[in-house]
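> make a model of this:
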Amino acid sequence: MRRRLVLGRRKGLSFTRRRKRIETSAIQAGLFWAGECILAFAIGCVLVFYFMSRLTCVGQAMEPSINSGNSVLVNRFSYAMTTPKRGDVIVFKPNGNKNAHYYMRRVIGVPGDKIQVKDGFVYVNGDLYETGIGNEQMDYAGLAEEELKVGSDEYFVLGDNRNVSEDSRSADIGNVKKSDIYGKAWFVAYPWDNFGFVTSVK
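Sure, this is the predicted structure:
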């Protein structure tokens, strides 16, 4: 009888130890997971701080994609090894004017493209260019009234809200030189109702 009691106690102690080991393992796993999350967050903050700049969108030219007053994260190194693609939203100062505010506009024409605004719509290399964004008929053709060719290391840009946008149609801006591009508009950080990645289109 005594032997059975001793065995029962040993079994009880063994179960308690196993339970404590399981609880300890669960705590360790939780701490490890929390540590990984903190590390990932810290790395993310460093990357954002190093690679990104935070700029405020000025004006309504990029609505509805980016609204006036939106705080936008700009990747300053997007084009260090690559070139802007049609549909990207780039950030630049027109003609390298250091006193101007940063402009955010969508790339429509890349080097070698032929651009024309005809009957209120933009044509790229003779084909109607439609993106699902900014396809309203334009009142103003400006420099693109006659077909123009985008030069080497230049980009033809338009705002998504084309009838209020000052862009490559205007002589004050014209084609944007790659050397004047600050970076790529990447993410709308504020306000929350427009929070999310800036959409590139084809």
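> rest of the way, CA atoms for contacts and neighbours
Noted.
> touching the strand ranked longest in the chain from outside, list them.
For the chain, the strand with the greatest residue count under DSSP state E is strand 181-190. For strand 181-190, contacts defined as CA atoms under 8 Å, 6 or more residues apart in numbering pick out 66, 70-79, 88-93, 104, 194-198.
> show the buried residues in these.
Among those, those classed as buried by 16 or more other CA atoms under 10 Å are 66, 70-76, 78-79, 88-93, 104, 194, 198.
> tell me where this protein has strands.
Secondary structure of the chain by DSSP E: the strands cover 52-56, 71-75, 89-92, 103-109, 114-118, 121-124, 127-128, 148-149, 154-158, 176-177, 181-190, 196-197.
> to check against the first, give me the structure of this:
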Amino acid sequence: MSENKANTNETENNTVENTEAEVKTDNKDESSDYIAFSNPEKNNAKSNKFVAAKADGGASNFYDWIKSILFALVIVIFCLNFFFRLVDVKGTSMVETLQNGDKLVVTNFNYTPKTNDIVVISHGKEYTEPIVKRVIATAGQTLKLDYENDRILVDGVVLDEPYLDVSTFCNVEADYEIPEVIPDGMIFVMGDNRGVSMDSRDSRIGLISVDNVIGKAQLVVYPFSEFKYLY
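Model prediction:
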């Protein structure tokens, strides 16, 4: 009887011990799970990754912005070299059509000068500054400056010049012999303000090589009050 009671007590003790062990194990597991979830080192690692990602994103946006600006500059430079450019008018040789200080849009892509075009020229025969003039005659055309009757004949036809507010020559004659037929690759140009214009009538300018033509003036874009198309 006492032996059976002793065995029962031992079984109960073992059960209690096993239960306490399970409780301790459960507590350890719960404690361990809690610590793993709130591990400050892991939280810091996550935070650092977030900050790094955010920094990388900011740098990427900055570089994208810089690339966009550089691309736009390349496009502008390409257009200015091959399609159009801005040119400032200096002097009064093209009054009333153009005024001193006007800003022009000049096109130059695949351009061939034609009669009546207003062109920008890099330099004359001896004159080294850029000039703005009107094309009067081109290669192969016959040209006669009729001073007596104050008119110009191109290919035997009197040139119509509605843009003039002065006489055709304003008593300024050519100081050299101008060919009757304009040579290949050359043009004859004059300013609209004939009394003050130094143009192809002057030996310092002479006939202009088409290679020295920068382009054709299309628009006056400044001052804004004078904005206009030139033709």
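> next, the TM-score between them, please.
Once superposed, the chains reach a TM-score of 0.66 (TM-score structural alignment, normalised by the length of structure 1), with 152 aligned residues with a CA RMSD of 2.5 Å.
> circling back: need the strands of structure 1 in JSON lines (columns: distance to residue 17 of structure 1).
Listed next are these as JSON lines, based on distance: least, CA to CA, whole Å:
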{"stretch": "strand 52-56", "distance to residue 17 of structure 1": "51"}
{"stretch": "strand 71-75", "distance to residue 17 of structure 1": "52"}
{"stretch": "strand 89-92", "distance to residue 17 of structure 1": "60"}
{"stretch": "strand 103-109", "distance to residue 17 of structure 1": "63"}
{"stretch": "strand 114-118", "distance to residue 17 of structure 1": "76"}
{"stretch": "strand 121-124", "distance to residue 17 of structure 1": "74"}
{"stretch": "strand 127-128", "distance to residue 17 of structure 1": "74"}
{"stretch": "strand 148-149", "distance to residue 17 of structure 1": "78"}
{"stretch": "strand 154-158", "distance to residue 17 of structure 1": "69"}
{"stretch": "strand 176-177", "distance to residue 17 of structure 1": "70"}
{"stretch": "strand 181-190", "distance to residue 17 of structure 1": "50"}
{"stretch": "strand 196-197", "distance to residue 17 of structure 1": "49"}
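> out of those, nearest to residue 140 of structure 1?
Evaluated with CA to CA, these place strand 114-118 nearest to residue 140 of structure 1, the distance being 8.5 Å.
> the longest helix in structure 2 is where?
Longest helix of structure 2, by residue count under DSSP state H: helix 40-82.
> give me the residue at the spatial middle of structure 2.
Geometric centre of structure 2, nearest residue: residue 76, 1.9 Å, by CA atoms, centre = their mean.
> ok, now how distant is that one from residue 211 of structure 2?
To residue 211 of structure 2, residue 76 of structure 2 is 24 Å away according to CA to CA, to the nearest Å.
> can you tell me what residue 193 of structure 1 aligns to in structure 2?
Residue correspondence to structure 2 (TM-score structural alignment): residue 193 of structure 1 is matched to residue 225.
> on that earlier part again, what's the spacing between the longest strand of structure 1 and its chain's center?
5 Å (CA atoms, centre = their mean, to the nearest Å).
> and the angle for that strand with strand 52-56?
Counting by axes from the mean of the first three to the mean of the last three CA atoms, to 10 degrees, strand 181-190 of structure 1 lies at 70 degrees to strand 52-56.
> same question for strand 181-190 of structure 1: list its buried residues.
The neighbour-count check on strand 181-190 of structure 1 (16+ other CA under 10 Å) flags 181-189 as buried.
> I'd like those residues as a markdown table, with distance to residue 14 of structure 1 appended.
Output for those, formatted as a markdown table (distance: CA to CA, whole Å):
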| residue | distance to residue 14 of structure 1 |
| --- | --- |
| 181 | 68 |
| 182 | 66 |
| 183 | 63 |
| 184 | 61 |
| 185 | 60 |
| 186 | 57 |
| 187 | 55 |
| 188 | 56 |
| 189 | 54 |
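> what is the nearest of those to residue 16 of structure 1?
Closest to residue 16 of structure 1 out of these is residue 189 (50.2 Å), distances taken as CA to CA.
> fine by me, thanks again.
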